[in-house]
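Peer 1: coordinates only, sequence not included:
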């Protein structure tokens, strides 16, 4: 335990000092599903909290960027990132990388698709596999964001692929959600049916250049009409719909200006802190679930009971719901130090 805490102290110091190698190791640690690493990650955050108490830093702006495949997310993020870096900002990009439950492989290769950002001394690009996390996508991605903030990055961008549940989870842990849509992604009224659109703080129709400029403008009008039918996410902000070519610095500046307007409006209205507070409560429950899962996985006696209940379910002796209630009751009694978990 002493050796483990000493390692946590060294790793936390490296993160706070801005070491990219230390930051990479720390994110690898919090992404791990190994029980020993789960405990070490907890020690790391205890030490980070202690060190940051001596060196308080402002919250980074967290922006989720999502959209369907083909929307040009990586090209857009690189263009937006360059403008942030040119303005003296420090940028981290966390790509929530959907992993295959069958093969274990991932489909994003963001370091190769964001070469300029990956090589910039003030930027950090990191794919983050989304499967197998203790506590879910949101908790692990949030942990990675906290590490980036501790390392001094003042803007954290989250890229999600926009084809599953992970982008909705990320939308619930960022300050602003930007949805990218390519020309030809359907009419605006259909968009209302998508839960993701309801999380959008900004919609950007991408690839608005050349032959696609007119279709992009037409789609933007349709989405603007569709968004006008939705209830505002919060008072004081109506979700804008912009067109953008990632190859046009003026278009990218317009998007960045909208991001800054949103941030300023959220701070003035108190929405920023309210949103962060609500997110922290949700993440607390997610962390508790992760901690309980960790304890279940590492308790030999409980694991034996799980195997026994599984045998009974397969044999038709008990329903999964009843078995789960039995196991949770026994687990709580065991946590209390009782002797009734027989």
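Peer 2: Ah, there it is. Note that the structure is predicted; figures quoted are calculated from it, not measured.
Peer 1: all contacts plus neighbour counts: C-alpha atoms, from now on.
Peer 2: Noted.
Peer 1: what about residue 316, how many residues close to it?
Peer 2: A count of nearby residues for residue 316, using other Cα atoms under 10 Å, gives 10.
Peer 1: do the same with the one 10 residues further on
Peer 2: Residue 326 is surrounded by 15 other residues when neighbours are defined as other Cα under 10 Å.
Peer 1: give me the element it is part of.
Peer 2: helix 320-335 (DSSP states H and E).
Peer 1: buried set for that helix?
Peer 2: Burial within helix 320-335, assessed by neighbour count using 16 or more other Cα atoms under 10 Å, is assigned to 323, 327, 330-331, 334.
Peer 1: okay, those residues in TSV with distance to residue 247 next?
Peer 2: Below are the buried residues of helix 320-335 laid out as TSV (distance: Cα to Cα, whole Å):
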residue	distance to residue 247
323	57
327	57
330	60
331	57
334	60
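Peer 1: what two of the residues you listed are the furthest from one another?
Peer 2: 323 and 334 (16.4 Å; Cα to Cα).
Peer 1: gap between residue 114 and residue 125?
Peer 2: Distance of residue 114 to residue 125, computed by Cα to Cα, to the nearest Å: 8 Å.
Peer 1: same question, residue 230
Peer 2: Taking Cα to Cα, one finds residue 230 at 34 Å from residue 125.
Peer 1: looking at those two, which is more packed in?
Peer 2: residue 125 (22 against 13).
Peer 1: just to be sure, residue 158 is in a helix?
Peer 2: No: counting by DSSP: H, G, I helix; E, B strand; the rest coil, residue 158 is not found in a helix; it is strand.
Peer 1: can you report how many residues lie near it?
Peer 2: 27.
Peer 1: and for residue 72?
Peer 2: 19.
Peer 1: ok, and here's another one to check against it:
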């Protein structure tokens, strides 16, 4: 809850000074659906936008049980030991019935949760596409303005969350399990197409041989696909988040990727394109909200849906009726 006397200018100054309490309050503010809070949030984001963009933005996905949180905990700890400030935006699956969320990432990331140079923000997905928190992008900008050098975005690893997160980060890491290479774990071709790197996790002890075999199969699968960037061929490697094996080499790949894409101008072009697509995504969200916020449109929707479902009304005609009612409602305000 934002206090009545909260103002964007004061909050922006405190965030730029690295104030953790102000950062947490700002994130809560941008997640709020109250119109008054939304106005302050827009002002705040506008003030802080020039101070964002300086971090490594890394998305991390993988099937449940692959060890995302363990790997992120260890990787983040390695990075803070190198003097970097790390923010983890962990998006939990929300209940489709209650909107509830586990929000257990702080307990699953034991090292980072007590690290003074780390900031963990678990956010419920609130039913948004692919389980991605509605305000993850804004949260990322706030963390960058607060001086964080690395932003790690953990996805739920289900639905369309992979493609959604990949379109808000610079580098997209896909974690895989060992011993499942024969079936390629049923992974969608689309996920392979957007991966900047595949890391087969749990490659320690008895899992090492199986991990190497799985990695070879993923390399073969990637070999026949066209890379997203002419400057980067997605590598495949084996790691162990639990044993902290090869995580340093994995991070070297992240840095190499950024250096290469910076040199060609691809990284800036990628971020610019992401901003434009984000804008249109927000426009679509606001339009959907307008439809459901109008009592007149809501009443019409239930009738129109029933008629379309029963075959009494063509879908194209229904759309015209809905849009006509929405425009009428907006003019009346």
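Peer 2: Perfect, I can see it now. Treat the numbers as computed from the prediction; the structure is a model and nothing was measured.
Peer 1: overlay them and tell me the TM-score.
Peer 2: Once superposed, the chains reach a TM-score of 0.88 (TM-score structural alignment, normalised by the length of structure 2), with 331 aligned residues with a Cα RMSD of 2.9 Å.
Peer 1: that older thread, for the buried residues of helix 320-335 of structure 1, which one is nearest residue 264 of structure 1?
Peer 2: Using Cα to Cα, those come closest to residue 264 of structure 1 at residue 331, 47.0 Å.
Peer 1: isn't the closest one right up against residue 302?
Peer 2: Yes: counting by Cα atoms under 8 Å, residue 331 of structure 1 does reach residue 302; the two are 7.1 Å apart.
Peer 1: which elements pack onto the helix holding residue 326 of structure 1?
Peer 2: Using 3 or more Cα pairs under 8 Å, 6 or more residues apart in numbering; DSSP states H and E, the elements in contact with helix 320-335 of structure 1 are helix 300-314.
Peer 1: which strands or helices does the helix it packs on pack on?
Peer 2: helix 271-298, helix 320-335.
Peer 1: need the counterpart of residue 187 of structure 1 in structure 2.
Peer 2: Aligned counterpart of residue 187 of structure 1 in structure 2: residue 182 (TM-score structural alignment).
Peer 1: which ones are touching its match?
Peer 2: Contacts for residue 182 of structure 2 (Cα atoms under 8 Å, 6 or more residues apart in numbering) come out as 214, 217.
Peer 1: quick one: the helices in the stretch 151-300 of structure 2?
Peer 2: Assigned helices in the stretch 151-300 of structure 2, in chain order: 161-166, 189-194, 207-223, 247-264, 266-293, 295-309 (criterion: DSSP state H, counting those that start in this stretch).
Peer 1: distance to residue 42 of structure 2 added to the ones you listed, as a markdown table?
Peer 2: Below are those laid out as a markdown table (distance: least, Cα to Cα, whole Å):
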| stretch | distance to residue 42 of structure 2 |
| --- | --- |
| helix 161-166 | 22 |
| helix 189-194 | 31 |
| helix 207-223 | 41 |
| helix 247-264 | 29 |
| helix 266-293 | 13 |
| helix 295-309 | 26 |
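Peer 1: make CSV out of those and add mean neighbour count and distance to residue 173 of structure 2.
Peer 2: Below are the helices of the stretch 151-300 of structure 2 laid out as CSV (neighbours: other Cα atoms under 10 Å; distance: least, Cα to Cα, whole Å):
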stretch, mean neighbour count, distance to residue 173 of structure 2
helix 161-166, 22, 9
helix 189-194, 15, 9
helix 207-223, 18, 14
helix 247-264, 15, 9
helix 266-293, 14, 16
helix 295-309, 15, 41
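Peer 1: who wins for proximity to residue 43 of structure 2 among those helices?
Peer 2: Of the helices of the stretch 151-300 of structure 2, nearest to residue 43 of structure 2 by Cα to Cα is helix 266-293, at 16.3 Å.
Peer 1: mean offset of the closest one relative to structure 1 (after superposition)
Peer 2: Superposing on structure 1 and averaging over aligned pairs (mean Cα distance after the TM-score superposition for structure 1), helix 266-293 of structure 2 comes out at 1.6 Å.
Peer 1: residue 171 of structure 1 against residue 64, yeah?
Peer 2: Yes: using Cα under 8 Å as the test, residue 171 of structure 1 is close enough to residue 64 to be in contact (6.3 Å).
Peer 1: ok, residues contacting the helix or strand containing residue 48 of structure 2?
Peer 2: Using DSSP H and E, residue 48 of structure 2 sits in helix 35-48. By Cα under 8 Å, 6+ apart, the residues outside helix 35-48 of structure 2 that reach it are 2, 7-9, 11-12, 26, 29-30, 32, 138, 141-142, 145.
Peer 1: so which bit of structure 1 is stretch 116-124 of structure 2 matched to?
Peer 2: With TM-score structural alignment as the criterion, stretch 116-124 of structure 2 aligns to 121-129.
Peer 1: could you pull out the buried residues of that stretch?
Peer 2: Applying 16+ other Cα under 10 Å to stretch 121-129 of structure 1 flags 123-129 as buried.
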